[in-house]
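J.: Sequence first, then the predicted structure:
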Amino acid sequence: MKVFELNLGQSKLMMIQFSPKTADPEVHGHGSDFQLSIPLIGTPYIQINNHERKFEERRWCITSPGETHYHYSNEEGSRLLLINLQRSFLERVLAERLEGKADRLEFAPWVESSVEGFKKIAAHVMKHTLDSSLQLEELQEFEYELASLLFSHAKGAHSDAWGSAAAYTDHPSLRKAMDYIHDDFAKELDLDTLSRAAGISKYYLIRLFREHVGQTPSQYIADLRLRQAELLLRTTPYEVTDIAFEAGFGSLSTFERLFKKKYGMSASEFRKGV
């Protein structure tokens, strides 16, 4: 049973619920969309191209264009968050991030990683669309966030070029820290918080970042926040000061200094050129 459905334009959010021992009406595909199947309640199953598999903790699935699948439930029932992203949209996001040097677009079907970022975006969008408080620009922003989360968490042809996605997933403690950062990068983050999330010392955490990511934790967080600020500058009418704090910077002066260092111009100059 479909609980919720929202079409954002280049993506779609759905929540479906299965009673015990029920399934999708039929085997189906999604045209040119990639569909993310994220379990919320219970232990659902999925069949992709005649191969059956059970969802487990921290495991979610990507169905690619051209593939067929259906979901079903066991004796306890289940609930799933489904996120559709258009291939053309993902190709554009990848090309923008890699400055036109995008490779083919393909993902490994199974991902073992945090789903909290996806759940937070879906919950926020669903909540605020009920009172029509979200503007078009904000919905577009959420679509970019969903795409960024997908490229950051899922392995595929893009992984090496995208950044540290492949490297940090190879080390469990670093993966935990990365998941925490990507879920809450706009909040105040410090080494004590990250080391607790990773379950290792601050010094070992810094070493892992340098070895696997090539940056310190603070440098990585700053880059992530700058990318978010760039997205907001491109897609929203927000004031530069508001964008700085929305992206997680504690002060406008810090944001302006780091933005100019990375992009060679001020945020206001960057926006004029968009």
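T.: Received, thanks.
J.: make it CA atoms for all contacts and neighbour counts henceforth
T.: OK.
J.: Give me the buried positions along stretch 142-158.
T.: Of the residues in stretch 142-158, those buried under the neighbour-count criterion (16 or more other CA atoms under 10 Å) are 142-158.
J.: from these, which ones fall inside helices?
T.: Judged by DSSP state H, the subset of these located in helices is 142-153.
J.: from the residues you listed, which single one is nearest R59?
T.: Distance to R59 across these (CA to CA) is lowest for H153, with 11.2 Å.
J.: Around H124, count how many other residues there are.
T.: Residue neighbour count, defined by other CA atoms under 10 Å, stands at 12 for H124.
J.: right, and I48 touches G66 too?
T.: No: using CA atoms under 8 Å as the test, I48 is too far from G66 to be in contact (10.8 Å).
J.: Which one's more surrounded, those two?
T.: I48 (20 against 13).
J.: now the ones in helices among the buried residues of stretch 142-158 as TSV including distance to L233?
T.: TSV is the format used below for those (distance: CA to CA, whole Å):
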residue	distance to L233
F142	14
E143	15
Y144	13
E145	14
L146	17
A147	17
S148	16
L149	19
L150	21
F151	21
S152	21
H153	24
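J.: let's bring in a second model and compare:
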Amino acid sequence: MSETHGIALWPQNRLLMHSDGLNWRGLYASYATEQAWTASLPAIDHHCVAYCVNQANEITRRFEGDGRTQSAVLRPRMLGTIPAGVASHWKVSGSADVLLVYLHRSVVARVAEEVLEMDAGRVELRPVLAEVDALLEQLALSVLSSMQSQSQHGALYVESIAQMIAVQLLHEHAAHQQRPPPNVPRMSRPGMRRVAELIEAALDEDLGLGTLAAEAGMSPFYFARSFRQHFGEAPHQYLLRRRIERGKELLRQTDTSLVEIALATGFSSQSHFTATFKRFVGVTPGEYRRAM
């Protein structure tokens, strides 16, 4: 929160939820009811995507170094962006429920270089206001859903979303758009084996997309795509399924307590383990153990 504009915490606004404490990497999100405000926002190291969920805000803004003033009404399903590294001046009226997604500029720079073969030092995002972007909308809603469900999907899932947000920003909202190169690298069989072994050995750890990608010798973005091709599901889905399978083994073969099994399989608490286990298996861990 300290590296963002902190808009959701301003006294006139009502914070509904935020991602503090969820251990997300490279991405921070807040969801709040924003009332009227006038302020100058400092330049920060995060790109910001604002998505309007309910009601509307009338916005007038100007970015330093640009003599133009932008004015528009941000309505539901519309988006706006605040590029990193640029100060801006705002006047907002009305009342709206707004999701703010802050993506660290290093994430965007890495995707620009590794995926789109762009010079990250020359990447410049356009300051969008009250536009519609169907893909960014779905990604924003995925972030909101992940906040609502707390750690149900996990940090690995959110890292994948951050990668896709960066790609879409660069594709559709960069000052100089470029398309990805045609030859997409594929994961080798030894790489597949190393990643699978790493996951099995670290089911109790908070594995990140970068860690898994490095084991395969790939960029995080291409790793996520190649992983799905080889394993038939996204990395976070595979990891969650393997954690549940390990939990089932421990329930069948040991008398270990549910709390210890939850921690041994990478869940933050027994309640989180129980809810996820029931979603996958159809019964609670206790019911599963008693049926064995």
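T.: Arrived safely, thanks for sending. These figures come from a predicted structure and were not determined experimentally.
J.: Superposed, what's their TM-score?
T.: For these two chains in superposition, a TM-score of 0.52 is obtained (TM-score structural alignment, normalised by the length of the first structure); 175 aligned residues with a CA RMSD of 3.6 Å.
J.: Trace I82 of the second structure over to the first structure, please.
T.: Using TM-score structural alignment as the criterion, I82 of the second structure maps onto T63 of the first structure.
J.: H46 of the second structure now?
T.: Under TM-score structural alignment, H46 of the second structure pairs with D33 in the first structure.
J.: wait, what's in contact with A140 of the second structure?
T.: Going by CA atoms under 8 Å, 6 or more residues apart in numbering, A140 of the second structure touches 51, 99, 101.
J.: quick one: it is in a strand?
T.: No: according to DSSP: H, G, I helix; E, B strand; the rest coil, the state of A140 of the second structure is helix, so it is not within a strand.
J.: Can you find the partner of it in the first structure?
T.: Matched across to the first structure, A140 of the second structure falls on K119, judged by TM-score structural alignment.
J.: measure its match to L98 of the first structure for me?
T.: Applying CA to CA, to the nearest Å, one obtains 26 Å for the distance of K119 of the first structure from L98 of the first structure.
J.: now do A167 of the first structure
T.: Using CA to CA, A167 of the first structure is found at 18 Å from L98 of the first structure.
J.: same thing with V111 of the first structure?
T.: From V111 of the first structure to L98 of the first structure the distance is 22 Å (CA to CA).
J.: Looking at those two now, which is surrounded by more residues?
T.: Here V111 of the first structure and L98 are set side by side on neighbour count (other CA under 10 Å), and the busier one is V111, at 18 against 15.
J.: what's the spacing between the strand or helix carrying that one and its chain's center?
T.: Using DSSP states H and E, V111 of the first structure sits within strand 110-112. Here strand 110-112 of the first structure shows a centroid-to-chain-centroid distance of 13 Å under the convention CA atoms, centre = their mean, to the nearest Å.
J.: quick one: the helices in the stretch 1-150 of the first structure?
T.: Counting by DSSP state H, counting those that start in this stretch, residue ranges of the helices within the stretch 1-150 of the first structure are 87-97, 116-129, 136-153.
J.: And the first one, what does it pack against?
T.: Using 3 or more CA pairs under 8 Å, 6 or more residues apart in numbering; DSSP states H and E as the contact criterion, the secondary-structure elements in contact with helix 87-97 of the first structure are helix 136-153.
J.: what separates the helix it packs on from the chain centre, distance-wise?
T.: Between the mean C-alpha point of helix 136-153 of the first structure and the mean C-alpha point of its chain there is a distance of 7 Å (CA atoms, centre = their mean).
J.: With the second structure overlaid, report how far that helix is off on average.
T.: In the superposition with the second structure, the average deviation recorded for helix 136-153 of the first structure is 2.1 Å (mean CA distance after the TM-score superposition for the first structure).
J.: so what does that helix touch, helix or strand wise?
T.: The criterion is 3+ CA pairs under 8 Å, 6+ apart, and the helices and strands that helix 136-153 of the first structure contacts are helix 87-97, helix 116-129, helix 159-162, helix 165-169, helix 217-235.
J.: JSON lines please, covering the ones you listed and showing distance to A198 of the first structure.
T.: Written out in JSON lines, the entries for these read as follows (distance: least, CA to CA, whole Å):
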{"stretch": "helix 87-97", "distance to A198 of the first structure": "27"}
{"stretch": "helix 116-129", "distance to A198 of the first structure": "16"}
{"stretch": "helix 159-162", "distance to A198 of the first structure": "22"}
{"stretch": "helix 165-169", "distance to A198 of the first structure": "12"}
{"stretch": "helix 217-235", "distance to A198 of the first structure": "12"}
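J.: Tell me which of those approaches F107 of the first structure most closely.
T.: For those, distance to F107 of the first structure was read as CA to CA. The smallest value, 9.3 Å, belongs to helix 159-162.
J.: which residues touch that closest one?
T.: Applying CA under 8 Å, 6+ apart, the set of residues contacting helix 159-162 of the first structure is 97-98, 151-152, 165-166.
J.: same deal with stretch 106-118 of the second structure?
T.: Where contact means CA under 8 Å, 6+ apart, the residues beyond stretch 106-118 of the second structure that reach it are 26, 119-121, 123, 162-163, 166-167, 170, 178-181, 219, 221-222.
J.: quick one: T22 of the first structure from K202 of the first structure, how far?
T.: T22 of the first structure sits 48 Å away from K202 of the first structure, taking CA to CA as the criterion.
J.: ignore the last one, R225 of the first structure
T.: Counting by CA to CA, the gap between R225 of the first structure and K202 of the first structure amounts to 21 Å.
J.: residues contacting the residue lying closest to K2 of the first structure once chain neighbours are set aside?
T.: Once its chain neighbours are removed from consideration, K2 of the first structure has its nearest residue in I16; the separation is 4.4 Å (CA to CA, 6 or more residues apart in numbering). When the contact criterion is CA under 8 Å, 6+ apart, the partners of I16 of the first structure are 1-4, 79-82.
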